[in-house]
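In: curious how this folds, go ahead:
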Amino acid sequence: MKKMLLSLAVASALAGCGSEDTLEEIKTETPAVIPQSTVVFDPSNGAVSVPNDLLFSGTQDGTLVIPGEGDDYSSPQLALGALDGWSTQTPFKIDLKFAAGVSLDATSAATPGSVRIFEVVMGADQSSQTCAPVPAGIACEFVKELSFGVDFITQGSGDAVAVVPLKPFTQGRSYITVLTTGLKDSEGRSIASSSTYALASGEEPLVTPEQKSLQAVLNSYENVIVGNTDLNKDDIIYSAAMTMQSAGEVLSTIKSILAASLQEPSLPTPAVQIPDQPLITVGQLFAMQGMQNVPAMFNAVSYEKGSVLLPNYLKTPEGTELSDLNDVYWQGACDNAIAVMGYKEKVGEAFPEQPLSADDALCHALSGGLLRDLGLDDKRHLTKYNKIPKVQSIANVPVQVTKPSDLATLNAIRGQLGLPAMSMPAGGWPVVILQHGITSKKEDMLALSGALSLQGFATVAIDHPNHGERGIDVDLDGVDDFNASTGSVLAYMNLNSLLVARDNLRQSAADLLGLRLALNFAQDAELNTLDVSFVGHSLGAVVAPAFLATTNAPLAAQVDPLFKVNTVALASGGGGVASFLVESGSFGSFIQGSVLAGAGTAESLAFGAFLQDGALASCADYISNQQAYVGCSFAAFSAELAALGDTTGLANIKSLITEFAFAAQTALDAGDASNYAMRVKDLNIPVYTGVVVGDGAQNKADTVIPPTVASNPIAGTMPLALLMGATVTSQPQMTQAPQSYLVRFSKGHHGTLLTPAANLSAGATAQDSAAANMEMQQQVAAYLKSKGTVLAVTNTDVIAQ
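Out: Reported below is the predicted structural model:
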């Protein structure tokens, strides 16, 4: 246990050493001396910039220890206490302290070498024989230096230097950020260490055990850097370690358990059930829904309903208010490994080697004895020390299936398109799994079934959790209390509890894993379940990388084909969820207004009063729609502050939103697409991505998920596609080996993949939207048909050059 955890009493580590003010001697004799500019670091007074691994101090389960942490993790800041590390992708700031009239030299902040980042191996890392016995928190081995301009950049940000990742840090790895004397203030002087840091990182012996522990930590940081680089200790003014979250390990465990179910009778194997039923066509379904002039190809596509039993790791809410969703996030089925190891060390031979219950036996069996269910861990946070999620219920999930049916009609249309006639392959129709967007439903993806049927594909789709037929009716009155398709978007993207939002994303990916395996047992000879592709739109594209990186990861030769997805097409998705939501044209003002309204600051109180009175003048038309009213009011309130010249208030609001985005992205990271994108690339999964970037005039870029995000170069649709290995192109492509492509559309809008309808608020006319819809659907279908070797571009008028 002592090797796993290093006890650092950060709050008292420097007790008796004095604070910044008492230790900093400033002479007041003439001539006046301008106080030295320093890096803020004063743990005894809570002044520590994050990310910083000192916040693992005192952990009992390998998660961050956040001041004020209890049992309620709904606050964005407190949610960090459920995590085993920091965000791999969100920009962060290191605060600096300046005297009046002095500021940061922004040029020095953006100069390579002023800030350097190094990957290291920390103590207690079991992957290293050298570091495994070293106490956790101690820097043990040097790995490499990250490259400025390739891996990250830095820039000035008020009284701070900002570090902006250009690609995600590696999950589970540790890094040390070093500030050097190259960082200058406006007086041309090198910024100095805080007196606290100078004492704790020095060689002079300190007094108390806590002080010595902190000194050992900081010395280990500097020693591992100085011993392996051109830096010396005099160059270093600050250093801090940050360990990244272990994103993906829980989903990998879920896949392993699904695979184990193929041989273990006690673990249920999911299977798609398609009962006998009167067959109808997609066209008939559209007509029943009121659609006029249904295109003929939809009348040649059959429509069936089935179901599949899937494990649900989200708890069932006990009430009907949105706040009742705040604690339904995933939890571990077992005690975490740290608690088990500590208990075993404490009781010695009295430790029960054999399981004491059925749940204990399951934990023991699935973890090789590392995890147990002995009542040692009341939080059950899922981390790298606790990877097995608890199954809260088994969900009976409706499944939608389409297949080409009237081949005469389909082949007639193919002939008009210059395509040869087709027939069902001997092994059945290849299958495309379709996944819809947020506030949408699986039936909306039927819009793709015509184009895909023309290329000889069957399709299968389910709803996301809390969408469509998977809404939650808590009081059993026949009306869903939580359904993002018919009610509030917060039923899924839960801004009131970001751990729940994260785990809704993970549940979507886990459901797709279960569905992919379940297809193999559908007992439908017309479906070739060993030839499966995937199409995701919006939220469906957001959860896709987590699903793809997990389902295609090698596990065992006999089961890998049962999980494999061959080719992928995504539209209007993105990574960096917190960043793109804050800057979304559709959701951004609502999210920023919601954050401001609940902040409790002076600006927050003023905004609360504005919501009750001032906003009515310009936002009265939206009063019946909370989301629209809050969004309109935030925009009006910000405009009023700008008109009044209240730059301080606007700066405070911006700082508040930045802090929220940092905490939110950190909480969401394990479910975020960017953390899985490079795994998709490494697995050589061909991925087509379509995104509307606009024409620079009337037709706007995607107003829901922005193609790029100003505050975070990793966030948005285009960075995600590039991380997955896409090549940007506007021309037709034909290759021998599968390739990934990013196609930018000048016309259309967020929903263009599914609808030819106009979107006047996005500047997309009916004519342009219809043309872009046809082009995007044809590109997707041809790309999947060729398994990623053909990109068919036929209408360049809707493509951005």
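In: contacts and neighbour counts: CA atoms only from here.
Out: OK.
In: endpoint to endpoint, stretch 683-693 covers what distance?
Out: Across its full length, stretch 683-693 reaches 28 Å end to end, with C-alpha to C-alpha, to the nearest Å as the criterion.
In: that stretch: which residues count as buried?
Out: For stretch 683-693, burial by neighbour count (16 or more other C-alpha atoms under 10 Å) applies to N684, I685, P686, V687, Y688, T689, G690, V691, V692, V693.
In: with secondary structure and distance to V39 added, can I get the residues you listed in a markdown table?
Out: Converted to a markdown table, those look like this (DSSP: H, G, I helix; E, B strand; the rest coil; distance: C-alpha to C-alpha, whole Å):
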| residue | secondary structure | distance to V39 |
| --- | --- | --- |
| N684 | coil | 44 |
| I685 | coil | 45 |
| P686 | coil | 46 |
| V687 | strand | 44 |
| Y688 | strand | 45 |
| T689 | strand | 43 |
| G690 | strand | 44 |
| V691 | strand | 42 |
| V692 | strand | 43 |
| V693 | coil | 41 |
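In: also this sequence, please, to line up against the first:
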Amino acid sequence: MAAEAGKRSFLPRHAPPMMRSVRARLPDLLADTAPCLAPAAPCHFSRPKRTLARLVQKHSNTTGPDRPAPHSGCALERSVRSFREMKKLIAAGVVLVAMLAVGCTGGNGVIGSSNLDLLNGNPGPPVTQPSSNTALFHPAAGILPYPTDLYFAGSTDGTLNIQPANALMPNQAAVNALDGFSTTAVIRERFGGALNPASLTAASVIIVPVTTDNLTKATTGVLAAPLTLGTDFSVGLGQEALVGNTILEIKPLHPLMPSTCLSGGMFLGPNCATGTGYLVFLTDGISDFSGNHAVPDTDYASIKAALPSCAAISDATLHGICQLTGAHMLIAQGLGLSPAHIVLSFSFTTESTVDTLALISATATAQTITAHPTGLTTASLGKGLPGHADIYVGALTIPYYSSKTAPLTDYWHARTFPLDMTSTFVTRFNPLPVASAVLQIPMLVSVPNAASLFGAVPPPNGWPVLIFQHGITRNREDMFAVADSFADHGFVVVAIDLPLHGITSTSDPFYAAGANPLYAGLGLPATGSIERTFDISTVPGVIDPSGLHFINLTSLLTARDNLRQGVADLITLARSVPHLSLGAAGSINPTLIHYLGHSLGGIVGGTLMGVLRPADVGTATLANPGGEVAQLLRDSPTFAPVINAGLAAQGLLPATTLYEQWWRDAQTVVDAGDPINFIALATASHPIHLIQVVGSATPPPAVACIAQPTPPGCPDQVVPNSATQRLILAGGITQVHPPGALGTAALHVFVNFTAGVHGSILDPTSSPAATVEMQTEAIAFAFTGGTQLPVSATAPVQ
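Out: I've put the predicted structure just below:
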């Protein structure tokens, strides 16, 4: 309900002029999709500390005249020195106007006796049973929509603070390490009874991009027009067996905008005043199957009735929420939406996804990189390869942000803040991780020789380079599968292992140990190996298989940072490889570096290309990648059965809310390492070529496709096509059919293969024709700088 003439506005007196005039200007703002920003300010500033009482009383908004212009950030070095100021601001202000004293069930609470399957273990004081069409909202009982910025209450470092610890959020500790909510995971609100899905329309579910104050979490402005149902998001009902039809579920169809403290590539430090948020309105257009229109819960109805002053509410928590809700109603009126028809509104701030890797990329420098010839060719491997490339072994020095001593449980840490010495979470407020070690990691290199079609003489400006990255549970030796074909076109191929991957057999000729004579002169330790499996052994005397612990679902922060470490390593490699000396075989052309990633290498590659400069790596081929990693695993015919068995052992069963919530929060945690949040940046700055195996028009039954070997005609059984399609959609990538794309502009294209399997770019066993076409496309794409992609008319493609 808007403030009436002559009554005190619930907007703070010091709010920016643009915000204070939002009633009159919001329609124009929305039409122009212009952000509601405050005037610019110099880089230095200070704010007085405010007590919680004053925040509650005044609904304090600190995005006033001292907020910097969008591109007025300080130099990175100066901003990094401002971490202490940033911490002081957070400690003073991230206390929200509402302090929730009980556990919250995240939009899924069931009033009544505790039932873990229904996700209700903290019902709070008894309340009247709501009608079936009530949008449940009872903060004292911990019943809230999810996500909501009310979960920041009491934070001192800008991270979520969902309290108290409870078994109803299996990933609660990991979520509490984040500076916001997922850009991709579902948004959920619980109703008192079953909903009619036909009533979930664009008129009944409205989502508005907004700015949120980093201190109070108040909505302070409108960023753009409301999202479009069917284009930006879908809306339906939950999947739980017993209660799913009572849960309204919103799913972003592409990533929401993340929050950031970067502007023009620079860290804003204490000038980072706002986050990116979304304001959700649910209206009485929602109904049950009897046609009963949705109604607000008692608490929310009381809040609306008390606006604009909120004076009628004596409860401190509800009074604070009322102040926040008042800003919601101003925006609603600007949309032409009557507050009388709103049954619930809530806002949430998205997490930062790009900041940390972007700053790592901005500050990374070339490191020591060396390689020596082994005297071996690819023909020496006993794999039937033609021997067109000579093999070198090498080593690369990298900053290692993960933990060598606790690789299964630890995660990235930033430096501590002076006012919260217990917090080392890497967030947008404290975005740079501290290296735990400087590691020497093994590397393989292949160089064209005289037997290759290109010959052994390098081009005048040096050899072009392909950086190859292997898939999950594989290792750097997979590069041999493409070494000869790329050698025939004059490419050196360089490969390192992903984190927690490597060669595990000590008898392998390329096992990177000081005792291996192939590595003599590379400075390896006299004892032990530099393989990045760290010789982890769950069976005494046996090194665990490569990559066994990379997808670490028992420590989701570790899993996220395994992905980010993989990207950081490749950034270092890309900056270092121009300095690689090959002795008599020649040097590297630093302007012609390309990337090929398969499976997990394609997943990491999608993220890499989003933060890497085009001058570092020109083009990328991503073979069989996927986005929204948690959903990828959930849908994967290969991974899902194993993961579900592990979750079931912990009491997390499909078709229960606990299970759904586990997956939702898993995606939230890995968002900052997920290519779904980087692929649009990648296609904006690099030509991208993507490959997926979709199978035949009439594939075998799903139960047959999971057999080994995979029957012909099956779609990818490791990375499901749905995960690849999400990347394609988010990146704006278009399909190419025979004869391909033969223009001069940078391409962002994908090719669907009707034959082959997940590993066909490396292994011709399933379909030699598919392998030849995949590798030929990758070579042509790299060779032409991503401007041409010929597709054979006889290839097994759509």
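In: just put the buried residues of stretch 683-693 of the first structure in CSV and tack on distance to S57 of the first structure.
Out: Shown next, in CSV, are those (distance: C-alpha to C-alpha, whole Å):
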residue, distance to S57 of the first structure
N684, 40
I685, 40
P686, 43
V687, 42
Y688, 44
T689, 43
G690, 45
V691, 44
V692, 46
V693, 46
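In: between those, which sits nearest Q777 of the first structure?
Out: Proximity of these to Q777 of the first structure, judged by C-alpha to C-alpha, is greatest for G690, which lies at 10.0 Å.
In: show me what contacts the closest one?
Out: A569, L570, A571, S572, L742, V743, R744, F745, M776 (C-alpha atoms under 8 Å, 6 or more residues apart in numbering).
In: and the gap between it and T601 of the first structure?
Out: Note on G690 of the first structure: its distance to T601 of the first structure, by C-alpha to C-alpha, is 41 Å.
In: thinking again about what came up before, looking at the contacts of G690 of the first structure, which are in helices?
Out: With helices defined by DSSP state H, the entries of the contacts of G690 of the first structure inside them are M776.
In: keep only the contacts of G690 of the first structure that stay in contact in the second structure.
Out: Under the criterion both residues aligned by TM-score structural alignment, their matches' C-alpha atoms under 8 Å, those that remain in contact after alignment to the second structure are A569, L570, A571, S572, L742, V743, R744, F745, M776.
In: need the max-distance pair from the residues you listed.
Out: Checked with C-alpha to C-alpha, those reach their widest spread between A569 and F745, with 14.8 Å between them.
In: and C140 of the first structure, that one's in a helix?
Out: No. With DSSP: H, G, I helix; E, B strand; the rest coil as the criterion, C140 of the first structure is located in strand rather than a helix.
In: for it, which non-adjacent residue is spatially closest?
Out: With C-alpha to C-alpha, 6 or more residues apart in numbering as the criterion, C140 of the first structure has its nearest non-adjacent residue at 5.1 Å, and that residue is M122.
In: give the aligned equivalent of that neighbour in the second structure.
Out: In the second structure, the residue paired with M122 of the first structure according to TM-score structural alignment is T212.
In: isn't that match right up against G221?
Out: Yes. Taking contacts as C-alpha atoms under 8 Å, T212 of the second structure lies within contact range of G221: 7.4 Å.
In: L632 of the second structure versus the counterpart of A597 of the first structure in the second structure, what's the distance?
Out: Residue correspondence to the second structure (TM-score structural alignment): A597 of the first structure is matched to A649. In this view, A649 of the second structure and L632 of the second structure are 21 Å apart by C-alpha to C-alpha.
In: list the contacts for V40 of the first structure?
Out: For V40 of the first structure, the residues meeting the contact criterion (C-alpha under 8 Å, 6+ apart) are A47, V48, S49, I94, D95, L96, K97, S194.
In: out of those, list just those in helices.
Out: With DSSP H as the criterion, helices contain none of the contacts of V40 of the first structure.
In: run a quick neighbour tally on the match of A597 of the first structure.
Out: For A649 of the second structure, the neighbour count with other C-alpha atoms under 10 Å is 10.
In: what of the one 5 residues further on?
Out: As a burial measure, P654 of the second structure scores 16 neighbours (other C-alpha under 10 Å).
In: so which strand or helix has it?
Out: Assigning secondary structure by DSSP states H and E places P654 of the second structure outside every helix and strand.
In: for F482 of the first structure, see how far away the residue nearest the centre of the first structure is.
Out: Closest to where the C-alpha atoms of the first structure average out (C-alpha atoms, centre = their mean) is D672, at 1.5 Å. When C-alpha to C-alpha is applied, the distance between D672 of the first structure and F482 of the first structure equals 23 Å.
In: just A667 of the first structure next, same as before
Out: With distances taken as C-alpha to C-alpha, A667 of the first structure is found 22 Å from F482 of the first structure.
In: can you check G696 of the first structure too?
Out: Taking C-alpha to C-alpha as the criterion, G696 of the first structure is separated from F482 of the first structure by 39 Å.
In: who has more neighbours out of the two?
Out: Under the criterion of other C-alpha under 10 Å, the comparison of G696 of the first structure against F482 puts F482 first, with 25 against 10.
In: please enumerate the helices of the stretch 401-550 of the second structure.
Out: Across the stretch 401-550 of the second structure, reading from the start of the chain, the helices by DSSP state H, counting those that start in this stretch fall at 480-487.
In: which stretches in it count as strands?
Out: For the stretch 401-550 of the second structure, strands defined by DSSP state E, counting those that start in this stretch occupy the ranges 437-448, 463-469, 492-496.
In: need these in JSON lines with distance to T607 of the second structure and mean neighbour count, can you?
Out: Formatted as JSON lines, these follow (distance: least, C-alpha to C-alpha, whole Å; neighbours: other C-alpha atoms under 10 Å):
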{"stretch": "strand 437-448", "distance to T607 of the second structure": "21", "mean neighbour count": "23"}
{"stretch": "strand 463-469", "distance to T607 of the second structure": "13", "mean neighbour count": "27"}
{"stretch": "strand 492-496", "distance to T607 of the second structure": "17", "mean neighbour count": "27"}
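In: between those, which one is closest to S599 of the second structure.
Out: Of all those, it is strand 463-469 that lies closest to S599 of the second structure, at 8.9 Å by C-alpha to C-alpha.
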